[in-house]
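Undergrad: sharing a model that was predicted from the sequence below.
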Amino acid sequence: MTKLIVAVVATAIVGTTIYAPISVAAATADNAALQKTTADCKAQVKSYAKYHETSWYAQRKMVKKCVADATAKQ
């Protein structure tokens, strides 16, 4: 029974060590894409708000919706 527990723990440690760099790289790429999408959406909303009377709260909702739609397409 003790050998089984040691084997499971060792497998978990080795698996985490092997896959951790891959998930970190993927998270970094996702974060960069999300930041770019957010910046693009903010620019769109800002140009829209320049010509239309829009409250800060409405602008914020528009940015969130734009980001959600853009990430759903990917």
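TA: Arrived safely.
Undergrad: please make it C-alpha for all contacts and neighbour counts, starting now.
TA: OK.
Undergrad: next SSE downstream of the helix ranked longest in the chain?
TA: Longest helix in the chain by number of residues (criterion: DSSP state H): helix 2-51. Using DSSP states H and E, the helix or strand that follows helix 2-51 in sequence is helix 56-73.
Undergrad: buried stuff in that next one?
TA: Gln59, Met62, Val63, Cys66, Val67 (16 or more other C-alpha atoms under 10 Å).
Undergrad: which ones are touching the third one?
TA: By C-alpha atoms under 8 Å, 6 or more residues apart in numbering, the contact list for Val63 reads Thr38, Cys41, Lys42, Val45.
Undergrad: comparison target below:
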Amino acid sequence: AYNGNDTEGLLKEIEDVYKKAQAFDEILKGLPNAMQDALKEDIGLDEAVGIMTGQVVYKYEEEQENEEI
């Protein structure tokens, strides 16, 4: 949380929220493809969405780890 003096901390929090919003947006944009994949691959929609969401989350976590190094 921002305490009024930590500008660098505030910028880091804003950047993190922005990246989470980007990941969420990527999930929303991927929903139509997940629906098509579910039909094409004869798998459940929940499974297709789960796979796609897992890929986005993995990518987000990888980016977070790379930034910490």
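TA: Received it, and whenever you're ready, just let me know what you need. Because the structure is a prediction, the values reported are computed rather than measured.
Undergrad: rewinding a little: please check the contacts of Val63 of structure 1 and keep the buried ones.
TA: Thr38, Cys41, Lys42, Val45.
Undergrad: which position in structure 2 aligns with the first one?
TA: Thr38 of structure 1 maps onto Ile27 in structure 2 when the alignment is built from TM-score structural alignment.
Undergrad: one step back: take the buried residues of helix 56-73 of structure 1 and write them to a markdown table, including distance to Thr16 of structure 1.
TA: A markdown table is the format used below for the buried residues of helix 56-73 of structure 1 (distance: C-alpha to C-alpha, whole Å):
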| residue | distance to Thr16 of structure 1 |
| --- | --- |
| Gln59 | 42 |
| Met62 | 39 |
| Val63 | 36 |
| Cys66 | 35 |
| Val67 | 31 |
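Undergrad: just the residues you listed now: which is nearest Ala32 of structure 1?
TA: Val67 (13.3 Å; C-alpha to C-alpha).
Undergrad: map the closest one onto structure 2.
TA: Under TM-score structural alignment, Val67 of structure 1 pairs with Val56 in structure 2.
Undergrad: so that match versus Glu65 of structure 2, what's the distance?
TA: 14 Å (C-alpha to C-alpha, to the nearest Å).
Undergrad: now swap in Asn5 of structure 2 and tell me
TA: For Asn5 of structure 2, the distance to Glu65 of structure 2 (C-alpha to C-alpha) stands at 26 Å.
Undergrad: who touches the match of Val67 of structure 1 in this structure?
TA: Ala23, Glu26, Ile27.
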